[in-house]
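> Below is the sequence, then the predicted model.
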Amino acid sequence: MSSSLQLSVLGNIEIIEVYDYYDEPCLFACKNGSGQIFLAVWIDQTETHKTWLYAPVSLQRFKRIRAGDIDLKNVFLNSEDRFVYKVTTFYDNSPAEVEQLSCKTLSDEQLPKSGEMIEVGNESLFALEASNINQLALEKKREIINFTFKFPSVQSTEAPSLHLGKTLSSFQPFVDALGQIKSVGEISKKISSQILKQTEMAITGTSSGSFVATLGSSPSSQKDIFGNTLAGDAIEEFLKLLRIGRNREELHGRLLVLKKVKLRLSIVTFFIQ
């Protein structure tokens, strides 16, 4: 099976993760052009064809599946839409056949065993989440940034409030300061209320898997003639600093370029640890 497949009513399917492989993917996650995610499992084969079950899942449910909160049998037997798709692919390259099945009609022979889980640890879906961020930003017409956290001592669907609070409370003044630099070219002790209004961020949602906090800019953030916002410029600069990583000399040099010598290096270091 290739990494993409045209499946009539399902659209063009692209594999995003493979969990079990035998000559070809046997258990995998995929999505179509509209962003609908499916979990697919091979269930049968003959001399002429192979048969698969595709369960449509929301992003939130998918993250719970990856986190081990939902077993594979439950994914297909209790689909959110109460149906799955039976997909038949043929060795002679004939068009695949797709049939919608009610979850109630599935037999034990067609379903994974109870208790079987997907095991991906705390790995994050960076590519999928990035795509989701872009779509969310366009829909809301706001700047969007996701913070994906990995806390080894707690469940992947949770985050310790103290650590999370420190991170988010440090991020806002950091963005405010970067916004001031981008706006007036320097930093001062007091940032104008006009700039603060443009760089204000709000938590717009959280999700599980790896714990993810989604932050969005203020809806009142104004765009310039090029369609850019001050919050967007500040976030872009923040991401540049993250990409520098732990190189203190390069980091310090970038802060000098920003005329941001007064910004505490500890704030930047906190985000790249």
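On my side now, so go ahead. Here the structure is a predicted model, which is why all the values come from computation and not from measurement.
> CA atoms for contacts and neighbours, from now on please.
Fine.
> Quick check: residue 6 vs residue 58, distance?
21 Å (Cα to Cα, to the nearest Å).
> repeat for residue 45
28 Å.
> Could you do residue 8 as well?
According to Cα to Cα, residue 8 stands 21 Å off from residue 58.
> need the helices for this protein, in chain order.
Shown for the chain, the helices assigned by DSSP state H span residues 59-66, 72-77, 126-140, 161-184, 193-199, 230-244, 248-257, 265-272.
> Residue 90 is nearest to which of those helices?
Between residue 90 and these, the tightest spacing by Cα to Cα is seen for helix 72-77, at 22.9 Å.
> and the closest one, what other elements does it pack with?
When contacts are defined as 3 or more Cα pairs under 8 Å, 6 or more residues apart in numbering; DSSP states H and E, helix 72-77 packs onto strand 49-57.
> Buried residues in the strand it packs on, which are they?
Neighbour counts over strand 49-57 (16 or more other Cα atoms under 10 Å) mark 50, 51, 52, 53, 54, 55, 56, 57 as buried.
> Burial check on the nearest residue to the third one once chain neighbours are set aside, number of neighbours?
Same thing as residue 52. Spatially, and ignoring its direct neighbours in sequence, residue 52 is nearest to residue 42 (4.4 Å; Cα to Cα, 6 or more residues apart in numbering). The tally of other residues near residue 42 (other Cα atoms under 10 Å) stands at 21.
> Quick check: residue 42 vs residue 2, distance?
Residue 42 sits 14 Å away from residue 2, going by Cα to Cα.
> coming back round to it: more neighbours: residue 8 and residue 58, which one.
residue 58 (15 against 12).
> ok, now which ones touch the more buried one?
36, 37, 80 (Cα atoms under 8 Å, 6 or more residues apart in numbering).
> Now for the first one: which residues touch it?
Yep, that's residue 36 we're talking about. Residue 36 touches 56, 57, 58, counting by Cα under 8 Å, 6+ apart.
> The longest strand along the chain: how far from the chain's middle?
Using DSSP state E to assign secondary structure, the strand with the most residues in the chain is strand 11-22. Remark: strand 11-22 is offset 17 Å from the chain centroid, using Cα atoms, centre = their mean, to the nearest Å.
> orientation of it relative to helix 126-140 in degrees?
Here strand 11-22 runs at an angle of 160 degrees relative to helix 126-140 (axes from the mean of the first three to the mean of the last three Cα atoms, to 10 degrees).
> Give the buried residues for strand 11-22.
Quick answer for strand 11-22 (16+ other Cα under 10 Å): 13, 14, 15, 16, 17, 18.
> How much space separates residue 259 from residue 175?
For residue 259 relative to residue 175 (Cα to Cα), the value is 15 Å.
> In addition, the following structure is provided for comparison:
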Amino acid sequence: MELFTTPLGEMKIVEHYLFYDRPFIFLCEDKVSNKFVVHLVDDDERSEKWFFVPSSNLRVEAVRTGRISLRDSIINAETGVIWEVITPFDGSEGSALIRNCSSLTETDLPGPNAVLSLPDNRLPKKNIDAKKEADQLYRDVLFLYLNDGEHSQLINADHLGLILLRSQGLLHSLIDTDGSSKGRISKSTKEKATMYYAGDFAASVGIKLEAKSNGLFDSPIQSALELFIDLLDASTDKELLINLLSNVQKRSIARYRFLLQSLLQANVSIKAEWGSPKKNIKVASLTLDQINHAIDIMDLEGEDVTQKIKLVGDLVGLLTDNEKKRYTFEFINMDGERYKGTLSHEIIENVMSGLSFNVPAKNISVELEETIEINQATSEERIYYTLVNIG
């Protein structure tokens, strides 16, 4: 960093914002890391006049990215005062004077529309790739890069939350390889696929996720993460994507589509980087156009995802109320998971014809129809169950 001496002491230039033959606007800091946004205000044949505006890290980012104008950053300085510094050309000491912001005149200030427009710099730079981080942590790691095309390091909190929720939901289903016979994804299965937030980085917005289990041993999360990357990678090619989707559950297809929809809602492209102590790094990325194309390939819009599941457990509730047209059931499987829903038309007709069931019924087998309903507006997932067979 370039060092220079002022009446305020020795400073070092951190970043030039406007430079033409000489600095006009730049960021500097003193020996104890106090930061100043510095403006060249005036000059004559003997000296230059500068405004040193004390600035926090957040104020610095607001100025350099144009979220606050240069004029407002001076008259609304965080401390209420700035330093007016005179630096003579002959190398003599010069002077420094505290100016109250309310005393500044129009001739002291930039125009009202003067702003900088530099890339956001508030997030830390990523100084290690996913593979090296995985090796150091003995954990599988997933880096997500979310880019709005303008290098902004801001993202709507709702959008970010939904992207992370959809990513985690997809991993839950990808790890649940025998889910078609068990119905709802179990708590223990979800725990195996749970990723933990481990930090952020400049990407535009970069998110680090880390697995809980030791990555030096074989773990289901490794195959789920690899398939996650493979889905993204295949989504640029129709034939590859269709072939890959033919080997995953309908639930996973729906959840992958949910993830892609959340990216569209946030208007961000995605790059994913997976590192594992036992394997090499894998990277895949999708532009917004490619995300749109992948959704079209899957051709799931407006459809519900339905599958039949068989369970063993206790039928603890069965309601047949002809007057109110209510026909519901409640079932608890052997793992203690509770299923509630409606009766199929066939069972309702049988009940109305005189068929009865002893409830509670212990240790019986049932067949349920599980329907994942997709809300087209929000991509929300709701699961409904219909009892189609008993015994």
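Structure's in. What do you need? Note that this is a predicted model, so its numbers are computed, not measured.
> helices or strands up against the longest strand of structure 1?
strand 4-7, strand 24-31.
> so what corresponds to residue 89 of structure 2 in structure 1?
Aligned counterpart of residue 89 of structure 2 in structure 1: residue 91 (TM-score structural alignment).
> residue contacts, its match?
Per Cα under 8 Å, 6+ apart, neighbours of residue 91 of structure 1: 48, 49.
> Can you pull out the residues in contact with the lengthiest strand in structure 2?
Using DSSP E to define each element, structure 2 has its longest strand at strand 305-321. Strand 305-321 of structure 2 has contacts (Cα under 8 Å, 6+ apart) with 180-183, 250-251, 254, 326-334, 348, 351, 359-373.
> if you set the cut-off to 7 Å instead, what comes out?
180-183, 250-251, 326-334, 359-373 (Cα atoms under 7 Å, 6 or more residues apart in numbering).
> What helix or strand is residue 240 of structure 2 located in?
helix 238-245 (DSSP states H and E).
> what stretch of structure 1 does that helix fall on?
By TM-score structural alignment, helix 238-245 of structure 2 lines up with nothing in structure 1.
> Packing partners of that helix?
Applying 3 or more Cα pairs under 7 Å, 6 or more residues apart in numbering; DSSP states H and E, we find helix 238-245 of structure 2 packed against helix 220-234.
> let's see it at 8 Å
Looks like helix 238-245 of structure 2 contacts helix 220-234, helix 288-298 (3+ Cα pairs under 8 Å, 6+ apart).
> Could you give me the buried positions within it?
241, 245.
> So what touches that helix?
With Cα under 8 Å, 6+ apart, helix 238-245 of structure 2 has contacts from 231, 234, 235, 253, 294, 297, 298.
> if we go to 10 Å?
With contact meaning Cα atoms under 10 Å, 6 or more residues apart in numbering, helix 238-245 of structure 2 is reached by 227, 230-235, 252-253, 256, 293-294, 296-298.
> quick check, distance from it to the centre of its chain.
25 Å.
> State the next helix or strand along the chain beyond that helix.
That would be, after helix 238-245 of structure 2 and using DSSP H and E, helix 250-266.
> so what's residue 292 of structure 2 up against?
Here residue 292 of structure 2 is in contact with 235, 260, 261, 263, 264, 286 (Cα under 10 Å, 6+ apart).
> how close does it get to residue 273 of structure 2?
Residue 292 of structure 2 is 21 Å from residue 273 of structure 2, by Cα to Cα.
> got it, and residue 39 of structure 2?
Residue 39 of structure 2 is 41 Å from residue 273 of structure 2, by Cα to Cα.
> For the two, work out which one has more neighbours and name it.
Higher neighbour count among residue 39 of structure 2 and residue 273: residue 39, with 23 against 20, using other Cα under 10 Å.
> and that one, what pairs with it in structure 1?
Per TM-score structural alignment, residue 39 of structure 2 is aligned with residue 41.
> quick one, what contacts that match?
If you count contacts by Cα under 10 Å, 6+ apart, residue 41 of structure 1 has them with 19-20, 25-29, 51-55, 72, 76, 86-87, 110-112.
> so what's residue 102 of structure 2 closest to, chain neighbours aside?
Excluding the flanking residues, the one nearest residue 102 of structure 2 by Cα to Cα, 6+ apart is residue 75, at 6.9 Å.
> What number of residues are in the vicinity of that neighbour?
20.
> Map it across to structure 1 for me.
Under TM-score structural alignment, residue 75 of structure 2 pairs with residue 77 in structure 1.
> how close does that match sit to residue 32 of structure 1?
Counting by Cα to Cα, the gap from residue 77 of structure 1 to residue 32 of structure 1 is 22 Å.
> what does residue 126 of structure 1 give?
With Cα to Cα as the criterion, residue 126 of structure 1 and residue 32 of structure 1 are 17 Å apart.
> just residue 236 of structure 1 next, same as before
Distance from residue 236 of structure 1 to residue 32 of structure 1, by Cα to Cα: 29 Å.
> Looking at the two, which one has more neighbours?
Under the criterion of other Cα under 10 Å, the comparison of residue 236 of structure 1 against residue 32 puts residue 32 first, with 18 against 15.
> That one against residue 38, yeah?
Yes: contact criterion Cα atoms under 10 Å: residue 32 of structure 1 and residue 38 qualify, at 8.3 Å.
> Could you check stretch 233-242 of structure 1 and say which residues are buried?
Those would be 233, 234, 235, 237, 238, 241, 242, for stretch 233-242 of structure 1 by 16+ other Cα under 10 Å.
> and what of stretch 270-280 of structure 2?
The neighbour-count check on stretch 270-280 of structure 2 (16+ other Cα under 10 Å) flags 270, 271, 272, 273, 274, 275, 276, 277, 278, 279 as buried.
> Could you work out the most separated pair of the residues you listed?
Going by Cα to Cα, the pair spanning the buried residues of stretch 270-280 of structure 2 furthest: 270 and 278, at 24.6 Å.
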